[in-house]
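Asks: 3D model of this:
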Amino acid sequence: MSVLKPGIEERVAEVRSRIEKACLEAGRKPEEVKLLAVSKTFPAEAALAAAQLGLLSLGENYAQEGCDKVDWFRANHPELSLEWHFIGPLQSNKTRPVAEHFSWVQSVNRMKIAERLSSQRPEGMPPLNVLIEVNVDGEETKSGVKPEEALQFARDVAALPNLKLRGFMVIPTPEEDPEKQKVPFRAMKKLFDEANAAGLGLDTLSMGMSSDIESAIQCGSTMVRVGSAIFGPRDYGHGH
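Replies: Here you go, the predicted model:
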């Protein structure tokens, strides 16, 4: 039985074609860019609809909501092998459930968070894939590691047990103009290349959302995080 919401099929097809077109224009292969469906604030049924269309990597921003969804899928759809990404701000008192439920955490920005995730990852589970969130614009109000501190921080995180450092994640200040969108993305690609030149062996650069997929892909993104362009506009009315 399918629970596809009206329109989700068309929206997913449209996002996939945007990714494909952007890759072609950048001289890249479409399979070099992973599409992460950001299901935060949407019900588990909406995430199921995306999974039934082949989107098996899902992103959540809130620890409780995300863990509830993971549990719902484990109970109701054990046949789906989903990859759950935690992409929101993580408080240290919420690290345990996240370490127990998710495959990836994209928002590691403090050593305390990394250490807790490392020590709380259950035995018998594969290492937790982590990305370091970089505050590429250097904005005071934003979380993330400063770009000039990111390389040393990456080395420190990579040394922790039970974690596998995969790369960087960035949420730049929203910009309408594609040329302005590319400035922070280019800076992140440079940092990513420097980290690999230093031997860190990273493979993931998570950048680009519904409004700037094209610019991110042109600058080397390997993962785009797309919510509203897949699920429709968000309703933040219930508790978030």
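Asks: use CA for all of it now, contacts and neighbours both
Replies: Fine.
Asks: go through the chain and flag its longest helix.
Replies: Secondary structure assigned by DSSP state H gives helix 178-197 as the longest helix of the chain.
Asks: so which bits of that one are buried?
Replies: Gln181, Lys182, Val183, Pro184, Phe185, Arg186, Met188, Lys189, Leu191, Phe192, Ala195 (16 or more other C-alpha atoms under 10 Å).
Asks: one more, for comparison:
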Amino acid sequence: MTESQTAVRPERRAELAAGLARVRARIADACAAAGRQRDAVTLVAVTKTYPASDVVALAALGVTDVGENRDQEAAPKAEAVADAGAGAAPRWHFIGQLQRNKARSVVRYADVVQSVDSVRLAAALDAAAGAVRDRPLDVLVQVSIDGDPARGGALPGAADPQRGLDPVAAAVAGADGLRLAGLMAVAPLGWEPDRAFARLAEVAAALRADHPGATVLSAGMSGDLESAIGHGATHVRVGSALLGMRPALR
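Replies: Below you'll find the model as predicted:
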């Protein structure tokens, strides 16, 4: 990407600042309603399909964490943002489905991978991280709240040695190149957010009993972040409510 692709137009900066103010207010209100401290919740700006210039602008506005879901878009975007050198570099979260053959690319720029849902993927990330990183990669195990294996996510209580939540968490926790940081989930289609996130909170509590350091809970997006925060989310992933509707990158 060229310098012009990371330059921020004043009108776009103003749009992002307004969106950020609205989202921050929603998070603050949700924390207050749940009796939680505001700094207990981290905003992850989901910048998939948005240009690198938006990431540069958000970083300048104080956003510390950004999320991407496709390696072919995220890798060059992370490089462009780093090259722009505008303020502190954000923490990059990989939040989409990840194929094992993309592991070596993702571990070069991602600080967190939120979508590990199999023992095989954990092993691939561990091998890649050990080869190219000087510190462990933070990993969240993605949970299937409704237990539907077709939708992705590790399966709580399942005996499946590859996709069961306990085997996946154990594989991550036992990997030298990875650090089990916690869980991530998306509310299933057709479920009320409160029902989904209450179930997720139960799963997270059970995981922490076995892995006390796994305290991160990534849940909630533009439409349901209040419910997620009410049920203990430490990270919310917000795209459209923050950045608005934008055309997809080509």
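Asks: TM-score for this pair?
Replies: The TM-score (TM-score structural alignment, normalised by the length of structure 1) is 0.92; 235 aligned residues with a C-alpha RMSD of 1.8 Å.
Asks: rewinding a little: what's next to the longest helix of structure 1, contact-wise?
Replies: Defining contact as C-alpha atoms under 8 Å, 6 or more residues apart in numbering, one finds that helix 178-197 of structure 1 is touched by 136-137, 147, 151, 167-168, 170, 172, 174-175, 201-202, 205, 207, 212, 215-216, 219-221.
Asks: what's the average distance of the next helix or strand after it to structure 2?
Replies: As assigned by DSSP states H and E, the chain's next helix or strand after helix 178-197 of structure 1 is strand 204-206. Here strand 204-206 of structure 1 is compared with structure 2 after superposition; its mean distance to the aligned residues, by mean C-alpha distance after the TM-score superposition for structure 1, is 0.3 Å.
Asks: spatially nearest residue to Gly138 of structure 1 (excluding sequence neighbours)?
Replies: Lys146 (6.5 Å; C-alpha to C-alpha, 6 or more residues apart in numbering).
Asks: counterpart of that neighbour over in structure 2?
Replies: Lys146 of structure 1 is assigned Leu155 in structure 2 as its aligned equivalent, the criterion being TM-score structural alignment.
Asks: any idea how far Ala18 of structure 2 is from that match?
Replies: 39 Å (C-alpha to C-alpha, to the nearest Å).
Asks: so those two - more neighbours on which side?
Replies: Neighbour count, other C-alpha atoms under 10 Å: between Leu155 of structure 2 and Ala18, Leu155 has more, with 25 against 14.
Asks: check for me that Val107 of structure 2 belongs to a helix.
Replies: Yes: the assignment for Val107 of structure 2 by DSSP: H, G, I helix; E, B strand; the rest coil puts it in a helix.
Asks: check contacts around the equivalent of it over in structure 1.
Replies: Aligned against structure 1 by TM-score structural alignment, Val107 of structure 2 finds its counterpart in Ala99. Applying C-alpha under 8 Å, 6+ apart, we find Ala99 of structure 1 in contact with Leu117, Ser118, Gln120, Arg121, Pro122, Leu128.
Asks: looking at structure 2 now, which of those residues still hold up?
Replies: Using both residues aligned by TM-score structural alignment, their matches' C-alpha atoms under 8 Å, structure 2 keeps these contacts from these: Leu117, Gln120, Arg121, Leu128.
Asks: give the equivalent position in structure 2 for the second one.
Replies: In structure 2, Gln120 of structure 1 lines up with Ala128, judged by TM-score structural alignment.
Asks: double-check its match against Arg104; I have them as touching.
Replies: Yes: checked against C-alpha atoms under 8 Å, the pair Ala128 of structure 2 and Arg104 is within contact range at 4.8 Å.
Asks: in terms of packing, which of these two has more residues around it?
Replies: It is Ala128, of Ala128 of structure 2 and Arg104, that has more neighbours when counted by other C-alpha under 10 Å, with 22 against 18.
Asks: if I look at that one, how far off is Arg250 of structure 2?
Replies: With distances defined as C-alpha to C-alpha, the gap from Ala128 of structure 2 to Arg250 of structure 2 amounts to 28 Å.
Asks: counterpart of Leu163 of structure 1 over in structure 2?
Replies: By TM-score structural alignment, Leu163 of structure 1 lines up with Leu178.
Asks: tell me who's in contact with that match.
Replies: Leu178 of structure 2 neighbours (C-alpha under 8 Å, 6+ apart): Leu125, Asp126, Ala129, Pro136, Leu137, Asp138, Val139, Val172.
Asks: assumed the first one was part of a helix.
Replies: So the one you mean is Leu125 of structure 2. Yes: applying three-state DSSP, one finds Leu125 of structure 2 inside a helix.
Asks: show me the contacts for the closest residue to it other than its chain neighbours.
Replies: Of all residues beyond its chain neighbours, the one nearest Leu125 of structure 2 is Ala103 (5.4 Å), with distances taken as C-alpha to C-alpha, 6+ apart. Applying C-alpha under 8 Å, 6+ apart, we find Ala103 of structure 2 in contact with Ala124, Leu125, Ala128.
Asks: correct me if wrong: Ser115 of structure 2 contacts His93.
Replies: No: when contacts are counted by C-alpha under 8 Å, Ser115 of structure 2 is not listed as touching His93 (9.5 Å).
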